[in-house]
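Turn this into a model:
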Amino acid sequence: MIIIPESAIAELITSSDCLKAVEEVFASMANRSAYNFPVIREAIGHADALYGFKSGFDRKSLALGLKSGGFWPNNTSRGLTNHQSAIFLFDADTGKCRAVVGGNLLTALRTAAASAISIKYLARKDAKVLGMIGAGHQSTFQLRAALEQRAFEKILAWNPHPDMLSRLEEVAKEEGLPFEAVDRDRLGAESDVIISITSSFAPLLKASQVRAGTHLACMGTDTKGKQEIEAELLAAATVFTDEVEQAITIGETQHAIEKGLIRKEAVVELGAVINGTHPGRTSQDQVTLFDGTGVGLQDLAVASAAVELALARGVAIEVDF
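Prediction:
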């Protein structure tokens, strides 16, 4: 069995590696060559933690396995990231455990890759202003990945706790881009692309605040009850997602579905755009929205990529198991 500890991931895999892996698995999902198993996500009644499993199988790549982990909100005081996880890969021919891979950084990278892919395929080519809602741990990964997809000229940002915006400002400074902390009205009125990455349970952005032609990547809602975007905004947009069933139950789309504002059939898999079976954006004025719920196959794809890179570089830890 191969072990790749969390400490080895940063030197092993790049954001570009993750983008390629996630893009391929989105395409495989849309082709029905890959599928996710039902998600388990529960409050465990200890440490205010959410814990669960995401798993699946890709018949094309033969990636089979699961990610186990969750959200421990008090970890920051312990010097740990709040999201903790490990990814287990199994041999599709024998069922034998093939690898255990640290999942914390990979989760951040694959989540950022998903929103970046949505920008690649759905944002206007002339997008110049990037708006960021949220400034937590994941936000800098989102920002860096987005900046690789369009020639953005300015970054606007809002966060419930303004002091946390400094981490985004530092990234903007590294990239030589102007940065402004603004209110949500201005962010919506001026942004060509908006990324939301919060743990909110109440809408932070209204339909009236978003201008025509905007692309939104909504990346924070992955649990029943969470909500970053007003449901009416989804009704006004063309909605894309990683997996439709997950989006309508635990994603941003759940609220628009519950209100009867959109139908399940109107939600499009991003993989269909990648495969060319859906046109994606069809006009400059169209509002597009990606509901990124995070699926197990993304985790398996990036973990598999990390394993192959570790083997190729001779740094994989192999043990009898």
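
make it CA atoms for all contacts and neighbour counts henceforth
Fine.

Ser68: what secondary structure?
Using DSSP: H, G, I helix; E, B strand; the rest coil, the secondary structure recorded for Ser68 is strand.

which residues touch it?
With contact set as CA atoms under 8 Å, 6 or more residues apart in numbering, Ser68 has these partners: 51-54, 85-88.

ok, now with 6 Å
52-53, 85-86 (CA atoms under 6 Å, 6 or more residues apart in numbering).

any idea which element the closest residue to it other than its chain neighbours lies in?
Leaving aside its sequence neighbours, Ser68 sits nearest to Phe53 (CA to CA, 6 or more residues apart in numbering; 4.7 Å). In the assignment (DSSP states H and E), Phe53 maps to strand 50-58.

Can you give the distance of that strand from its chain's centre?
Put simply, strand 50-58 sits 15 Å off its chain's centre (CA atoms, centre = their mean, to the nearest Å).

Other residues contacting it?
Contacts for strand 50-58 (CA under 6 Å, 6+ apart): 34-37, 39-43, 63-71, 296-297.

7 Å - rerun?
33-37, 39-44, 63-72, 295-297 (CA atoms under 7 Å, 6 or more residues apart in numbering).

If I follow the layout properly, Val268 ends up in contact with Thr241?
Yes. Counting by CA atoms under 7 Å, Val268 does reach Thr241; the two are 6.2 Å apart.

Looking at those two now, which is surrounded by more residues?
Thr241 (29 against 21; other CA atoms under 10 Å).

Can you tell me the closest non-neighbouring residue to that one?
Asp291 (4.7 Å).

what about the one you found, neighbour count?
Neighbours of Asp291 (other CA under 10 Å): 32.

Which secondary structure element is home to the spatially closest residue to Ala207 that is not a sequence neighbour?
The shortest distance from Ala207 to any non-neighbouring residue, by CA to CA, 6+ apart, is to Leu233 (4.3 Å). Here Leu233, judged by DSSP H and E, is contained in helix 231-235.

Would you agree Gly131 is in contact with Trp158?
No. Counting by CA under 7 Å, Gly131 sits too far from Trp158 to count as a contact (8.1 Å).

how near is the residue nearest to Ala207 to Lys264?
Leu233 is 16 Å from Lys264, where distance means CA to CA, to the nearest Å.

Gly314 too?
46 Å.

These two - which one has more neighbours?
Under the neighbour definition other CA under 10 Å, Gly314 and Lys264 were set side by side, and Lys264 has more, 15 against 9.

this one as well, want them side by side:
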Amino acid sequence: MLVIGQNEVPELLSMKSCIDVMESVLADLSSGQAVQSLRQVLPLQEGNLLGLMPGYLPREAVAGAKIISIFPHNHHAGLPSHQGAVALFDSVTGVLKALVDGQKITAIRTAAVSAAATRVLAREDASTLAILGTGEQAKSHLEAMLLVRPFGRVKVWGPTTAKTQQFQAEMSRKFDMEIVVAESAQHAVRDADVICTVTASGEPVLRREWVKEGVHINAVGACRAGDRELDSALVKQSRLYVDRLESAHHESGDYLIPLREGAIGPDHIVGEIGECFSGKIKGRGTLAEITLFKALGLAIEDLAAAQFIYNEAVRLHKGMEIAF
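Model (predicted):
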């Protein structure tokens, strides 16, 4: 068995490669060429969670699962909110091929999926990006977004001023560009062409009256039925795509809460983003419409990323081989 640690994952899985991998595997999922079970979640103390995410990629002849802890308030202790590992099995022999760090996979593949969605849903002339949130996903989303649109302006807002300023300084140096710290979420998004919400909030941080026509939104942070980042009016006015219908129907507060309120109907979801990638359904229809991609994170994304990493590790002689 090959063990691939946290420091090696970014070396083996570039954001650019991951965007293409995610587009391919999500198209496979929507066409029935990949299989997964709904995420199993075990509640822990103080709102923390332990998740099990199994899946199967017949085309790659691999199966496996990610087991991950989700501790939303870990940033207070200087720890990541998502930590775990992906176990990768050969689906022909049942052999455990690899154990891959799940924290970095989650950071990279989540942003890569948002970038793939942005590539097909955002306006071609999108030039201003707003990011709500300042954690690991904010950093990875900035990297991913810069690969799919030539953003000249980036604005960021976070609930903690010091962390927002730290994000601004670090990312400005890394990408050699000016990043503006906004005084509020409203000021961050008011002229944005693309918005990424990557917060730990369970209440709306983004409202319809703040955003302009033609914006594209990647809503990433809320992953439980009772949590949301967007208000109902914004969801109602948006052309909504999801990563997986089954997951949205069970886990997405951004969809379920407006549905319970009667703001939207059960047919409000246009479809899965994988169907958009394969051309089965269309993306943006007009320059003025608001497009919304709601991501919850899927097992097949983790498996596809882990399989890519494994192949690269074998090719480049990376990782640690252990008897198991």
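
sorry, back to before: so the helix holding Leu233 of structure 1 matches what in structure 2?
The aligned range for helix 231-235 of structure 1 in structure 2 is 232-236, by TM-score structural alignment.

Read off where stretch 83-93 of structure 2 ends up in structure 1.
Going by TM-score structural alignment: stretch 83-93 of structure 2 matches residues 84-94.

Okay, buried residues for stretch 55-74 of structure 1 please.
Neighbour-count burial for stretch 55-74 of structure 1 flags 55-58, 62-72 (criterion: 16 or more other CA atoms under 10 Å).

And the helices in the stretch 201-324 of structure 2?
232-236, 245-251, 253-261, 273-278, 299-316 (DSSP state H, counting those that start in this stretch).

Please produce JSON lines containing those, extended by distance to Leu26 of structure 2 and mean neighbour count.
Output for these, formatted as JSON lines (distance: least, CA to CA, whole Å; neighbours: other CA atoms under 10 Å):
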{"stretch": "helix 232-236", "distance to Leu26 of structure 2": "23", "mean neighbour count": "20"}
{"stretch": "helix 245-251", "distance to Leu26 of structure 2": "12", "mean neighbour count": "17"}
{"stretch": "helix 253-261", "distance to Leu26 of structure 2": "20", "mean neighbour count": "20"}
{"stretch": "helix 273-278", "distance to Leu26 of structure 2": "5", "mean neighbour count": "23"}
{"stretch": "helix 299-316", "distance to Leu26 of structure 2": "8", "mean neighbour count": "22"}
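
Show me the helices in the stretch 51-200 of structure 2, by range?
102-121, 136-145, 161-175, 185-189.

Return the most buried member of those.
Compared across these, helix 102-121 shows the largest average neighbour count, a mean of 25 (mean count of other CA atoms under 10 Å).

how big's the offset between that one and structure 1?
Aligned to structure 1 and superposed, helix 102-121 of structure 2 gives a mean residue distance of 0.8 Å (mean CA distance after the TM-score superposition for structure 1).

just checking, what packs against that helix?
In terms of contacts (3 or more CA pairs under 7 Å, 6 or more residues apart in numbering; DSSP states H and E), helix 102-121 of structure 2 is packed against helix 15-30, strand 82-90, helix 136-145, helix 299-316.

of Gly131 and Trp158 of structure 1, who's got more company?
Remark: of Gly131 of structure 1 and Trp158, Gly131 carries more neighbours, 28 against 21, as counted by other CA under 10 Å.

List the residues that contact that one.
155-157, 187, 191, 193-195.

cool, His83 of structure 1 as well?
70-72, 104.

For my notes, confirm Ala10 of structure 1 occurs in a helix.
Yes. Counting by three-state DSSP, Ala10 of structure 1 is found in a helix.

Return the residue of structure 2 aligned against it.
Aligned partner of Ala10 of structure 1 by TM-score structural alignment: Pro10.

Next one: the closest residue to its match other than its chain neighbours from Ala117 of structure 2, what distance?
Spatial nearest neighbour of Pro10 of structure 2, excluding adjacent residues (CA to CA, 6+ apart): Lys104 at 7.1 Å. Counting by CA to CA, the separation of Lys104 of structure 2 from Ala117 of structure 2 is 20 Å.

hang on, the earlier thing: what does the residue nearest to Thr241 of structure 1 align to in structure 2?
Checking TM-score structural alignment: Asp291 of structure 1 goes with Lys294.

wait, its match sits on Asn218?
Yes. Lys294 of structure 2 lies in contact with Asn218 (CA under 7 Å); the separation is 6.2 Å.

So which elements touch the helix holding Leu233 of structure 1?
Against helix 231-235 of structure 1 (3+ CA pairs under 7 Å, 6+ apart) you get helix 253-258.

Could you tell me where the helix it packs on falls in structure 2?
Against structure 2, helix 253-258 of structure 1 falls on residues 255-260 (TM-score structural alignment).

Outside of the matching stretch itself, list whatever touches it.
With CA under 7 Å, 6+ apart, stretch 255-260 of structure 2 has contacts from 225, 232, 248-249, 264-266.

Mean per-residue distance, that stretch versus structure 1.
Looks like 1.9 Å for stretch 255-260 of structure 2 (mean CA distance after the TM-score superposition for structure 1).

Work out the gap between that stretch and the centre of the chain.
20 Å.

same deal with stretch 171-189 of structure 1?
21 Å.

outside of it, which residues touch it?
131, 153-158, 169, 205, 209-211.

so can I have JSON lines of the helices of the stretch 51-200 of structure 2 showing distance to Cys276 of structure 2?
Listed next are those as JSON lines, based on distance: least, CA to CA, whole Å:
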{"stretch": "helix 102-121", "distance to Cys276 of structure 2": "8"}
{"stretch": "helix 136-145", "distance to Cys276 of structure 2": "18"}
{"stretch": "helix 161-175", "distance to Cys276 of structure 2": "30"}
{"stretch": "helix 185-189", "distance to Cys276 of structure 2": "26"}
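
what's the closest of the ones you listed to Tyr310 of structure 2?
helix 102-121 (12.0 Å; CA to CA).

and that closest one with strand 82-90, angle?
If you take axes from the mean of the first three to the mean of the last three CA atoms, to 10 degrees, helix 102-121 of structure 2 sits at 90 degrees to strand 82-90.
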